[in-house]
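[1] What follows is a protein structure lacking sequence information:
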């Protein structure tokens, strides 16, 4: 077996194991602090109108089609083939930078697919934990703009991604990993890389950590100043944080915690970023406080309705990035998750991964198109809505317009269930004498109220993942 094929098999083995292990590792925080800046509050309200976004993971990991970054981390839950040394494995991973040449890079295709699905905002991975920049950073040569793709007119990938989505009316979010496992200022080669944290004592080597802080600040500054209007700075790697913010809640998540503070001076970063991008939403994931403007539970939906801004980030398939033969969620399941999330006060950030050539897998564009067939007819019950007190009854979820004058009921049809001829719900009683409309057709439906129960009689309808109704509440 040649070495290249062997390494691909090793990476594939790790990818399959790691995806099974990483679900539900990030939950929503138990505390939330509303922003005070009027421009931030205005943008946050605008973001809450969008409800449905796309997060794109694309980087070195697309080349072998494996989990993003994590296979080069040394923690006891990560499995690697025992016949290759850890150092050789990392080198093989880094060397994918010499092969990553996405000559069919097509951000317009990505944006068109997202728009067709009814998505309204974007979060793009400008740099994941492995440190490989998907933008033309001047702070490092480890980027898409310095390898085989360097002479391509679109080598500054993030610029063209942001431009494409901006032209289609998306809010623009830049994902940025606070840890950088390729940087000698974070993972110093003097020591072994024991886990996800920086691998040297910051108190003993303050100069090195200060260099990392400068490096991080400068890269974020590049993104904030050189790439047009940015609405969201989505910061991942929540273990890079002031030590005093590590509380019992954080410890319960099971991530290894260092003995020193990995403080990168978020107030300084935020000031710089908002000077460049007034009203910028800061999403310092899991670090509750003034720089976590909305919360981001991962691969899960909170059990109950929340009264502050949040989004559930979850994958369309089993992986964040591109993995060959990935298994994608049924369209109906995605729609049901979107409905539940919105009724509970959140937004759905759906993860997709382009192929190493720069195009989306055909299955992804097909799924997004199918989702869009539903959102295009029923979006009024999703977009620009807010929570209502009695938000759930059986298979029916409820939202309301921002002015609270209209209420929406969304009945989620089970995959093995025929479209019902009668739908019933409690509470959320329509105003006497008013009409209830089926959004997909715009037609009135017959209804009656018996006690606290609203009963709808429906005509024969085609199969749909969910039925959305509009009415004036009592």
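    Structure received. Since we're looking at a predicted model, the values are computed, not measured. Residues are numbered from 1 along each chain as shown.
[2] rest of the way, CA atoms for contacts and neighbours
    OK.
[3] helices and strands around the top helix by length along the chain, which ones?
    When every helix of the chain is counted residue by residue (DSSP state H), the longest turns out to be helix 206-226. Helix 206-226 makes packing contacts with helix 266-276 when contacts are defined by 3 or more CA pairs under 8 Å, 6 or more residues apart in numbering; DSSP states H and E.
[4] what does the helix it packs on contact?
    Contacting residues not belonging to helix 266-276 are listed as 217, 220, 221, 224, 225, 280, 282, 291 [CA atoms under 8 Å, 6 or more residues apart in numbering].
[5] now stretch 397-415
    Stretch 397-415 is contacted from outside by 332, 336, 339-340, 342-343, 381-382, 384-388, 390-392, 395-396, 419, 428, 464-473, using CA under 8 Å, 6+ apart.
[6] burial measure for residue 145, as a count.
    Neighbour count for residue 145, taken as other CA atoms under 10 Å: 22.
[7] take the one below as the second:
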């Protein structure tokens, strides 16, 4: 079964499965009146496309960050890799310009993964970038570069920390007993570091992970959410700060209002069609999150279809890149990002600031909308014509190809629109349908 068939089947299953009435936004049951800043959330959702970046000393081994500790790389080896980590070719400006040129509007860096190593200068641990031969604050450099290039800056911080002695869950055969671990001390350590992060780097987004660990509780998640909002009221926080995250499975929206978090984060899959609740798909450009030699990379068509289907479903795409140990992006990954950026230069109007729908995604196309325009993203090269219902609330005035502005003859009969398509157009391409009224509140249309 090829990628496109798997993608379509998964997407249709998710569309059928979503209940879609609860909200994943706010401080949870302990803080029912605590909600994300509306302007900040609107900006986050409008950005649509961001770069995720997993990086650290583990790239010296080419294995997965965090998860390979003790499983593939012996713990004693893994925990000492920082002593060799010296990414002399790291260039924050080059990284962020690459993201910007790819059409990405925001950037999230793994400041601390499950392995506990910090890419930032922290006064609460020596297990950080300042103890490496490099001795420069990676996170600070990236925050400055994001401001320079107008890219919104965000920070990933894992609640799990398999290195910290007071964290009361062990992983990878770690022989240390948990009897001496004092979780309240670890929670305070997290709060101290997160305060450092907010004060020193001013992130617009805090992206948490690890909440499934047994020693972390629902109460801790809600408390941490409230604490962070007391430090910065307009910071956006994902659902993994609490226990409501459903991993790579179908997102379970039942009783989600009891959990803290502002938006859902389906992983390595395109989220369910949902234009009423904020969500963000995180996915790798290759197969591993951290850099791996000769890792299989997704082709351009797959990458663009992932972005388009995510936007058409109502979500953001956070696309992950894993830099090499010396600090460079692999050239093949950089080249792919340039190609994505070239497509976005022509078609970004149909992605940025849009709402998914009004047509539910199909194998042939997805739709986005903004103002009086409905954008139809064509994904099937064999599609010679498009026949779709006209939303009952509007009239179709005209249609054109977004990439070259050429008009398409509009035929509307009995509430149905038929467009004859130019099969010479290179996939994926976008049709812009101008309507008679604002499209934001159009009812969802399910294709038979």
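    Thanks, I have it. Not measured: the values here are computed from a predicted model.
[8] quick revisit: and the contacts of helix 266-276 of structure 1, which is closest to residue 30 of structure 1?
    When the contacts of helix 266-276 of structure 1 are compared for distance to residue 30 of structure 1, the smallest value, 15.1 Å, is given by residue 291; criterion: CA to CA.
[9] what does the closest one align to in structure 2?
    Taking TM-score structural alignment, the alignment pairs residue 291 of structure 1 with residue 260 from structure 2.
[10] just the buried members of the contacts of helix 266-276 of structure 1?
    Burial by neighbour count, 16 or more other CA atoms under 10 Å: within those this picks out 217, 220, 224, 280, 282, 291.
[11] so who does residue 144 of structure 1 touch?
    Taking CA under 8 Å, 6+ apart as the contact definition, residue 144 of structure 1 lies against 97, 100, 132, 133, 134, 135, 136, 150, 155, 156, 157.
[12] In contact with the fifth one: list those residues for me.
    Contacts for residue 134 of structure 1 (CA under 8 Å, 6+ apart) come out as 59, 125, 126, 127, 143, 144, 145, 156, 157, 158.
[13] can you check the last one too?
    Residues counted as contacts of residue 157 of structure 1 (CA under 8 Å, 6+ apart) are 134, 135, 136, 144, 145.
[14] what about 7 Å?
    For residue 157 of structure 1, the contacting residues are 134, 135, by CA atoms under 7 Å, 6 or more residues apart in numbering.
[15] now the match of residue 291 of structure 1: how far from residue 203 of structure 2?
    Distance of residue 260 of structure 2 to residue 203 of structure 2, computed by CA to CA, to the nearest Å: 19 Å.
[16] Then residue 380 of structure 2?
    When distance is defined by CA to CA, residue 380 of structure 2 is 39 Å away from residue 203 of structure 2.
[17] So between those two, which is more surrounded?
    The neighbour count for residue 380 of structure 2 versus residue 203, taken as other CA under 10 Å, is higher for residue 203 (22 against 14).
[18] how about the more buried one, what's its partner in structure 1?
    Structural alignment (TM-score structural alignment) places residue 203 of structure 2 against residue 230 in structure 1.
[19] Same check on residue 106 of structure 2?
    Residue mapping for residue 106 of structure 2 onto structure 1 gives residue 121, with TM-score structural alignment as the criterion.
[20] can you check residue 347 of structure 2 too?
    With TM-score structural alignment as the criterion, residue 347 of structure 2 pairs with residue 378.
[21] Name the residues that touch the one helix or strand its match maps to?
    With secondary structure defined by DSSP states H and E, residue 378 of structure 1 is part of helix 362-378. By CA under 7 Å, 6+ apart, the residues outside helix 362-378 of structure 1 that reach it are 113, 114, 116, 117, 118, 331, 335, 439, 440, 468.
[22] okay, stretch 62-69 of structure 1 sits on what stretch of structure 2?
    Residues 59-66 of structure 2 are where stretch 62-69 of structure 1 lands when matched by TM-score structural alignment.
[23] Number of residues surrounding residue 441 of structure 1?
    11.
[24] returning to that earlier point: distance between the longest helix of structure 1 and the chain's centre?
    Averaging C-alpha positions (CA atoms, centre = their mean, to the nearest Å) puts helix 206-226 of structure 1 23 Å from its chain's average.
[25] Over to stretch 331-341 of structure 2?
    Between the mean C-alpha position of stretch 331-341 of structure 2 and that of its chain there is a distance of 18 Å (CA atoms, centre = their mean).
[26] Over to stretch 222-232 of structure 2?
    Centroid displacement of stretch 222-232 of structure 2 relative to its chain, using CA atoms, centre = their mean, is 22 Å.
[27] Then stretch 224-242 of structure 1?
    Averaging C-alpha coordinates over stretch 224-242 of structure 1 and over its chain gives two centres that are 13 Å apart (CA atoms, centre = their mean).
[28] tell me which residues in that stretch are buried?
    By neighbour count on 16+ other CA under 10 Å, the buried set for stretch 224-242 of structure 1 is 224, 227, 229-241.
[29] neighbouring contacts of that stretch?
    Defining contact as CA under 7 Å, 6+ apart, one finds that stretch 224-242 of structure 1 is touched by 159, 171-179, 261-263, 273, 276-277, 280-287.
[30] And what about the residue most central in space within structure 2, helix, strand or coil?
    Using CA atoms, centre = their mean, the residue of structure 2 that lies closest to the mean C-alpha position is residue 318, 2.7 Å off. Classification of residue 318 of structure 2 using DSSP: H, G, I helix; E, B strand; the rest coil returns strand.
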